[in-house]
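K.L.:
Sequence and predicted structure below; questions after.
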Amino acid sequence: MTEYRWLLPAVLHGDLVGERSPTRRSARDWGVDIVVFVVAALMGLAAALAMHPVSSLPPAVVLADQVIGAAACALLWLRRRWPVGLALVMVPAALASGTAAGAVAVALFTVAVHRPFRTVAVVTGLHIAVLAPQLWWRPDPEVSFWGAMAFSVLSYLLLVMWGMFVRARRQLVLSLRERAERAEVEAELRVERARHLERERIAREMHDVLAHRLSLLSVHAGALEYRPDIPRDDLVRTAGVIRTGAHQALQDLREVIGVLRLGGEETTPDRPQPTLADLEGLVEESRTAGMEVTLDMRVAEPGRAPAALGRNVYRITQEGLTNARKHATAARVDVTVRGGPGDGLTVEIGNPTTAGQAIPGSGTGLIGLTERAELVGGRLAYGVDDQGRFRLNAWLPWAA
């Protein structure tokens, strides 16, 4: 019996291999249990009636047989809490009582449904082991011993196979349900991640596009604030520049929204996007705002650069000029663009770090530029060199 010692703690606690029987019955469970009890009682009654005419046992033994059978049927109400314990109790009941056959079948079926194969094999083996003394104790006069033995063993095996099939089907349904729930959760996580990435993309584009325009507006508005006595013509011109800058900022905002709605780098937005050939216009805007900017364009034909490449170079230069305007207002800014097909494009922006009054910044623009460059397979570096100048250097690939 040493190989069955592992069963004892599970029987005492009503639990095996991580499965715990329910402590509360639902309305459906009550209905099933009532039907099972009635079927087991009818089977026991039929066995008692069939045994009565041919029984040669004393009346006291027959009465004890019926009492044990009734008790076995009553114990079926415990099959959900202690299925293995009930099946083990049914072993001596099956040996002592023929009317307990229905309760024994229900207990064995319950174990097959609720417990793994190892447990079912042990319990079924114990019940088969008591068949021989049971049939010898109560032989059927119309059937031979071996015939009755074969029929009983086959009945037990079919009952157990049916129970294991029910268990496998329940596990399959549970697995499919868990898989569906997990897929639903994963889909929600993917949607949430997509929303998060879209928010980051919108924030990056908004910063790259609007920071330049708003910094220009800040410079012109600051001039009006500190010089309220400027001539009327200069005042009108400055106000016109502010109005034009605000209008351009709105146009840039519409462009960004158009690109984001289309959601692809290869699509064409509603409005034309900036290209490499538009760098001169960007530099001229900064010069109009009072900055000293030099542009050294060393690309033979800027108009032949791919649209995505030209747009990224434009945004990087735009952010570099915006940072220079914030942190080195009166300093000279040098912009150099060089390269070509096969070699890639290199953008260098440099300016001193000690001149002018800085507009507060968070540094997220440079982080966004680094991500923009890395997304297209390029690289970007920035920092202060040995001469005290802040330098921004970016390289973007240009296919041959």
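P.N.:
Cool, got the structure.

K.L.:
okay, CA-based contacts and neighbour counts for the rest of this
P.N.:
Noted.

K.L.:
How are the helices of the stretch 1-150 of the chain distributed by residue range?
P.N.:
7-13, 27-51, 59-74, 83-96, 101-114, 117-129, 131-137, 145-226 (DSSP state H, counting those that start in this stretch).

K.L.:
hold the first one in mind and look at this next one:
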Amino acid sequence: MTEYRWLLPSVLLGDGQDGRTVRRSTRDWFVDIVIFALCAFGTLALLGELQASGTRVSDFEQLLAALACVAVWLRRRWPVGLCLVLTVITTYFILAGPPAAVALFTVAVHRAFNVSGPILLLNLLTVLPSAQLRPDPTLPFWVNVGITEAALLAIFAWGMVVRARRQLVWSLRAQADKAAEEARRLERERIAREMHDVLAHRISILSLHAGALEFRPDAPAEEISRAAGAIRGSAHQALQDLREVIGVLRAGDAEEPTPERPQPTLDDLPGLVAECRQAGMRVELEVEAGEVPERVGRDAYRIVQEALTNARKHAPEVPVSISVGGVAGQGLGIRVRNRLPARAGRGMGIPGSGSGLIGLTERASLLGGRLSYGPTPGGEFEVEAWLPWKT
């Protein structure tokens, strides 16, 4: 949010963090030049009015008023100190009134009320001795005091309004930045989940074929060639998926969103099962569902994919049965079962993060469904899910 630092009510020239100096922007230079010109014009106009009313203005007071106008350039670096000095000066030298008003406005804009409030009170209190020491011959004492204090209150209120507006703009922009950052974080998490599902599936198939070559080095040349081709194809597809996600992550801060590759749906389940059968798994698939919504179909595909990946890891030689069915309005049910291995340690030894099924549970919950997994009393491992399917 550094590009919005000028909006912060406490950030002034010299208020940079870690001792760094905040430099004036082009906008700051323009505003300061205009304010300096207004101070000079207001001081000259006040001088002419005082002289026209017969009030004597000394050369020292004119010099002091000129220096006060020049000191306005310091209002960004030392707003409180400048306002205090000019407040004391204007107690007697009223020609410095315009720069003092600018200093009060600056404090109201750039400092919290616990700082600007006492300074306003000091300004209001100094009006009484100023009106007594330098009375206006054209106005009664209390009228002069009332007009001056009303002017100070109006200037201070204007500064508070400007401060409130800047705080609101800064807050809205900060919230927008936070929302954009949160959206980028969620998108990266979604990509990470997708890549976990895809790469775990690809690498488990690759490991299955490699394990077959390791334990059957005397297999026929045709079978070895087919397994090597499957390894090559799985590795190539895994690398392609990895390049795609890296490209998306690198383009995450670009203005134009990177188009996503086509996502799998429920219609792609037969292809997934065929790929697993080619890798040597025994898989039975039963689908009794019509045209399901795209997101429901994608999540159902990912659930089946992760369940098959776990089956390859922990029970590669055990048959797996998959049943998917449902109707619109009642939801889509998914059940993946396989017998638990006869003895522990018969899996392929593929390392896993342990977060695959947890991630699928979160995916189902986000969609409004549910997912459970674990061994059954019948000696099977079951992954069961229900996803809402609205009409």
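P.N.:
All right, it came through fine. Here the structure is a predicted model, which means the values were calculated and not measured.

K.L.:
circling back to that earlier point, want to throw the helices of the stretch 1-150 of structure 1 into a markdown table with mean neighbour count and distance to residue 297 of structure 1?
P.N.:
A markdown table is the format used below for the helices of the stretch 1-150 of structure 1 (neighbours: other C-alpha atoms under 10 Å; distance: least, C-alpha to C-alpha, whole Å):
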| stretch | mean neighbour count | distance to residue 297 of structure 1 |
| --- | --- | --- |
| helix 7-13 | 14 | 82 |
| helix 27-51 | 16 | 81 |
| helix 59-74 | 18 | 96 |
| helix 83-96 | 22 | 85 |
| helix 101-114 | 25 | 79 |
| helix 117-129 | 17 | 78 |
| helix 131-137 | 15 | 99 |
| helix 145-226 | 15 | 21 |
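
K.L.:
how many neighbours does the counterpart of residue 143 of structure 1 in structure 2 have?
P.N.:
When structure 2 is aligned by TM-score structural alignment, the residue opposite residue 143 of structure 1 is residue 139. Using other C-alpha atoms under 10 Å, residue 139 of structure 2 has 11 other residues around it.

K.L.:
middle-most residue in structure 2, spatially?
P.N.:
For structure 2, residue 181 is the residue whose C-alpha lies nearest the centre (C-alpha atoms, centre = their mean; 2.2 Å).

K.L.:
what lines up against that one once you look at structure 1?
P.N.:
By TM-score structural alignment, residue 181 of structure 2 lines up with residue 185.

K.L.:
how long is stretch 109-128 of structure 1 end to end?
P.N.:
14 Å (C-alpha to C-alpha, to the nearest Å).

K.L.:
In structure 2, what range does it match?
P.N.:
On the basis of TM-score structural alignment, stretch 109-128 of structure 1 is assigned to residues 105-124 in structure 2.

K.L.:
And the helix or strand where residue 382 of structure 1 lies, how far out from the chain middle?
P.N.:
Using DSSP states H and E, residue 382 of structure 1 sits in strand 379-384. From the chain centre to the centre of strand 379-384 of structure 1 is a distance of 36 Å (C-alpha atoms, centre = their mean, to the nearest Å).

K.L.:
Next, work out how far apart the match of residue 143 of structure 1 and residue 166 of structure 2 are.
P.N.:
38 Å.

K.L.:
Residue 206 of structure 2 now?
P.N.:
Distance of residue 206 of structure 2 to residue 166 of structure 2, given as C-alpha to C-alpha: 59 Å.

K.L.:
before we move on, what about residue 47 of structure 2?
P.N.:
Distance from residue 47 of structure 2 to residue 166 of structure 2, by C-alpha to C-alpha: 35 Å.

K.L.:
cool, and residue 356 of structure 2?
P.N.:
47 Å.

K.L.:
Is residue 235 of structure 1 in contact with residue 223, as I believe?
P.N.:
No - the criterion here is C-alpha atoms under 8 Å, and residue 235 of structure 1 misses it with residue 223 at 9.6 Å.

K.L.:
same for the strand holding residue 382 of structure 1, what does it pack against?
P.N.:
Using 3 or more C-alpha pairs under 8 Å, 6 or more residues apart in numbering; DSSP states H and E as the contact definition, the elements that strand 379-384 of structure 1 packs against are helix 364-375, strand 389-396.

K.L.:
Any chance you could list what contacts it?
P.N.:
Residues outside strand 379-384 of structure 1 that contact it (C-alpha atoms under 8 Å, 6 or more residues apart in numbering): 369-370, 373-374, 390-396.

K.L.:
Closest to residue 78 of structure 1 out of the residues you listed?
P.N.:
residue 374 (66.3 Å; C-alpha to C-alpha).

K.L.:
Next up, the contacts around that closest one.
P.N.:
Contacts of residue 374 of structure 1 (C-alpha under 8 Å, 6+ apart): residue 380.

K.L.:
mind checking the end-to-end distance for stretch 131-149 of structure 1?
P.N.:
7 Å.

K.L.:
Noted, bye for now.
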